[in-house]
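Engineer: Just a sequence and a predicted model for now, questions to come.
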Amino acid sequence: MDIPTYDGNYFSKKSLLSTNAVNRQLRDLGPLVYLSKQEVFAVARYDDVREALRADETLVNGHGISVNNFLNTRPSYTVLVSDGEVHKRRRAVLMESLGRPQINELRDRVEQAADDLVIDLLNRDGFCAVKDFASHLPVKVVTDLVGLPPEGREQMLDWAAATFQMIGPMNARAAKSIPRIQGMQKYIQTVAYAHMTPGGWAARTQDAVSEGRISADEGRAMLIDFIAPSLDTTILAAAHMFWELARNPEAYEALRADPDLVPSAVNEAVRMSSPIRGFTRSAETGWNIEGSILPVDARLFVLWSSANHDERHYEDPETFTVERNPRDHLGWGFGSHFCAGAHLARLEMEQLLYALCRHAQRLELKGPPIPIVNNILQGFATMPARLN
């Protein structure tokens, strides 16, 4: 089958600010599309994205997950950029901190922090729903639990955003992120491990290094595995959740009337926001998708965000519906590389929403939100708001 070509620049500012429209074009072109500007292939339909994420022996992460060769050809010791037994070994150590049982132990602590936050915001005339609402809890929880020293904490969000910029093409946004990535690496090497809190997540990875279960390089890289998936993606999804509920007051009223809908609303918010556009994989062998053949060694951009808005799978996908409960959404990926921070993100978002329902009668937007421009992340940078 001839593979259609998309000649637009997927990563231009205009495209990044209209991702849903561009993704719809890719879905309509066919099951497999060639992005000529980036010289990579892409899958954008729900069923095809899910199949690509499932095919982790044919489509692998170990040769890099970026759109650019600069990053893909550099050695990586992270959990995400690995396959097979190496991935299982690294992920097993990571999940000793991020597994469901470990995260469930934090429920009371996170619930109290969410209550305190919402009560504080109710006493303000206005606030930023990104910085003050969505960011507060993830930053506090992650920095405390990872056990990072105070030095450098204020830069973590900047470092995480820079990491995702680098996963896109080597454009100006990615190039500007290189010094920030270097700053993060210096922090990890010279500060984090030297002053980490005993019993914290970072200390646990150091224990795994001492026990010989992971190497020192893998242990240092695991700090990135803790920070990147536990901050920006949760923050962007939580801010989008606030935005949807503020502009759909009937949906918020439904939640307040029936708090059992909170998990459904969180799933819908992650589906709608799809904070990660997607990652790439490389083909170990030829991969057949609906009669289109991805060549051996080709790079495939797997578009999670497009899948979550595919009208072939979700009815009226652009409408936020608290009752939908799309548990099969791909906002946290799927398969062996399912987001390691998903349990923590779900707990934080649910507790924020429960706290809102307990204390706030109405969510208000005081102005239009300003979107971020990031190669891989999507969402809002600022959002003026108020609680009543």
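Structural biologist: Right, received. Where do you want to start?
Engineer: C-alpha from now on. contacts and neighbour counts both.
Structural biologist: Will do.
Engineer: part of a helix, is Phe41?
Structural biologist: No. Read with DSSP: H, G, I helix; E, B strand; the rest coil, Phe41 is strand and lies in no helix.
Engineer: Please enumerate the strands of the stretch 151-300 of the chain.
Structural biologist: Here the stretch 151-300 of the chain has its strands, by DSSP state E, counting those that start in this stretch, at 279-283, 287-289, 292-294, 299-302.
Engineer: Any chance of these in JSON lines with mean neighbour count as columns?
Structural biologist: Below are the strands of the stretch 151-300 of the chain laid out as JSON lines (neighbours: other Cα atoms under 10 Å):
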{"stretch": "strand 279-283", "mean neighbour count": "24"}
{"stretch": "strand 287-289", "mean neighbour count": "15"}
{"stretch": "strand 292-294", "mean neighbour count": "18"}
{"stretch": "strand 299-302", "mean neighbour count": "26"}
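Engineer: Make TSV from these and add distance to Met184 to it.
Structural biologist: Below are these laid out as TSV (distance: least, Cα to Cα, whole Å):
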stretch	distance to Met184
strand 279-283	21
strand 287-289	37
strand 292-294	36
strand 299-302	26
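Engineer: closest one to Ile167 among these?
Structural biologist: Among these, the nearest to Ile167 by Cα to Cα is strand 279-283 (7.6 Å).
Engineer: Give the other helices and strands that that closest one contacts.
Structural biologist: strand 59-60, strand 299-302 (3 or more Cα pairs under 8 Å, 6 or more residues apart in numbering; DSSP states H and E).
Engineer: Quickly note the distance from Leu344 to Gly335.
Structural biologist: Remark: distance between Leu344 and Gly335 (Cα to Cα, to the nearest Å) = 18 Å.
Engineer: try this one side by side with the last:
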Amino acid sequence: MLVAELVEKGSFEAIDALARAFPLEVVADLIGFTGEVRATMLRWGQAAMQVLGPTNQRTAENFPVAGELYAWCSQVTADDLAEGSVGRGIFDAEARGAIPPDTAGHIIHQYLGAGVDTTVAAIGNLVALFAHHPDQLALVRESPALVPAAFNEVLRFWAPVHAWGRRVTRDVTIEGSEIPAGAQVAILFGAGNRDPRHYENPDAFLVERNPVDHLSFGYGPHGCAGQGLARLEAHAVIEALSRRVGRLVVGPEVRVPGNTTRSIEELPVLEVIPA
């Protein structure tokens, strides 16, 4: 419905009107956020990702905002969340002993802290990529079964999270380099996703590639716990765009440096050419 309304308008700002609007509504309804919290979600979610990066000006500016999120999640109760929501379900699980005491708020913190800004980045990236590659959008329109593969290629081509920190637990040798136990390393997802030893023609955006082993959701036990929801949201957007849009004519995209996420801040859609 949201994509249909935007396509009908003929032009729109893709980040505010789609990439931000859709995930915020989904997560708000899922967790059961009401009132002022719904209006604060984006600000909190963005700050939560910024403070995970290196100590710099962005980290310092966002610590107070991330602290607001942590304080709210430390005090939230089941009564603060809508009936029938997943958030209420988390408190119900705590009450019956299915999860440890006093952890419901922390789980909700993870949903809001990690499940908003990254999905906004992914949806903004997919709109820009399909605008730049209308031939690939046409392939999805001709073969709707390509929707999951197309999103995998979006994630491989432009990783929403460009770096993540890890502490080495034992001495290890990687490509001839010794990394001692206790060292801190930055995992560069985008670099791995463009490794020419693994992906043929890695700098080409090809929806038929279906790179199921991309690194943008992490790997193994460190895989993103919310990736199922992110896939549902992105698949819905790709499917709706491919059915209704032949081509998106966009203006210059504006990016703002971030400590953790790589996202587009502004992306004007100047014209929608129907399918």
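Structural biologist: Arrived safely. Treat the numbers as computed from the prediction; the structure is a model and nothing was measured.
Engineer: TM-score for the pair, please.
Structural biologist: The TM-score (TM-score structural alignment, normalised by the length of structure 2) is 0.92; 272 aligned residues with a Cα RMSD of 1.7 Å.
Engineer: Could you dump the helices and strands packed on strand 279-283 of structure 1 into a markdown table and include distance to Ala175 of structure 1?
Structural biologist: Shown next, in a markdown table, are those (distance: least, Cα to Cα, whole Å):
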| stretch | distance to Ala175 of structure 1 |
| --- | --- |
| strand 59-60 | 25 |
| strand 299-302 | 20 |
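Engineer: closest to Asp108 of structure 1 out of the ones you listed?
Structural biologist: strand 299-302 (36.5 Å).
Engineer: So which bits of the helix or strand following the closest one are buried?
Structural biologist: Using DSSP states H and E, the next helix or strand after strand 299-302 of structure 1 towards the C-terminus is helix 304-307. Applying a neighbour-count criterion of 16 or more other Cα atoms under 10 Å, the buried positions in helix 304-307 of structure 1 are Trp304, Ser305, Ser306, Ala307.
Engineer: after superposition, how close is helix 304-307 of structure 1 to structure 2?
Structural biologist: Between helix 304-307 of structure 1 and the corresponding residues of structure 2, superposition yields a mean separation of 1.4 Å, by mean Cα distance after the TM-score superposition for structure 1.
Engineer: Pull out the buried positions in whichever helix or strand comes after that helix.
Structural biologist: Using DSSP H and E, the helix or strand that directly follows helix 304-307 of structure 1 along the chain is helix 342-359. Using 16+ other Cα under 10 Å as the test for burial, helix 342-359 of structure 1 gives 342-357.
Engineer: and if you look at stretch 139-154 of structure 1?
Structural biologist: Neighbour-count burial for stretch 139-154 of structure 1 [16+ other Cα under 10 Å]: Val139, Val141, Val142, Thr143, Asp144, Leu145, Val146, Gly147, Leu148, Pro149, Arg153.
Engineer: How about stretch 2-13 of structure 2?
Structural biologist: Val3, Leu6, Val7, Ser11, Phe12, Glu13.
Engineer: Then stretch 131-144 of structure 2?
Structural biologist: So, applying 16+ other Cα under 10 Å, buried residues of stretch 131-144 of structure 2: Ala131, His132, Pro134, Gln136, Leu137, Ala138, Leu139, Val140, Arg141.
Engineer: In structure 1, what range does stretch 205-217 of structure 2 match?
Structural biologist: Aligned using TM-score structural alignment, stretch 205-217 of structure 2 spans residues 320-332 in structure 1.
Engineer: For Glu265 of structure 2, pull up the helix or strand it's in.
Structural biologist: Assigned by DSSP H and E, Glu265 of structure 2 falls in strand 264-266.
Engineer: Give the next helix or strand downstream of that strand.
Structural biologist: As the chain continues past strand 264-266 of structure 2, the following element, by DSSP H and E, is strand 268-274.
Engineer: Show me what Arg20 of structure 2 lines up with in structure 1.
Structural biologist: Residue pairing (TM-score structural alignment): Arg20 of structure 2 is matched to Ser135 of structure 1.
Engineer: Please work out how many residues are found near the residue lying closest to its match once chain neighbours are set aside.
Structural biologist: The shortest distance from Ser135 of structure 1 to any non-neighbouring residue, by Cα to Cα, 6 or more residues apart in numbering, is to Ile235 (5.3 Å). Neighbourhood size, Ile235 of structure 1 [other Cα atoms under 10 Å]: 28.
Engineer: Name all residues that make contact with the alignment partner in structure 2 of Ile235 of structure 1.
Structural biologist: Taking TM-score structural alignment, Ile235 of structure 1 has Val120 as its aligned residue in structure 2. Applying Cα atoms under 8 Å, 6 or more residues apart in numbering, one finds that Val120 of structure 2 lies in contact with Ile15, Ala19, Arg20, Pro23, Ser263.
Engineer: Looking at structure 1, which of those hold up?
Structural biologist: Checking these against structure 1 (both residues aligned by TM-score structural alignment, their matches' Cα atoms under 8 Å), the contacts still present are Ile15, Ala19, Arg20, Pro23.
Engineer: Can you flag which of those residues belong to helices?
Structural biologist: Pro23 (DSSP state H).
Engineer: Dump the kept ones among the contacts of Val120 of structure 2 to TSV, plus distance to Asn210 of structure 2 and neighbour count.
Structural biologist: Formatted as TSV, those follow (distance: Cα to Cα, whole Å; neighbours: other Cα atoms under 10 Å):
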residue	distance to Asn210 of structure 2	neighbour count
Ile15	25	25
Ala19	22	26
Arg20	26	19
Pro23	24	23
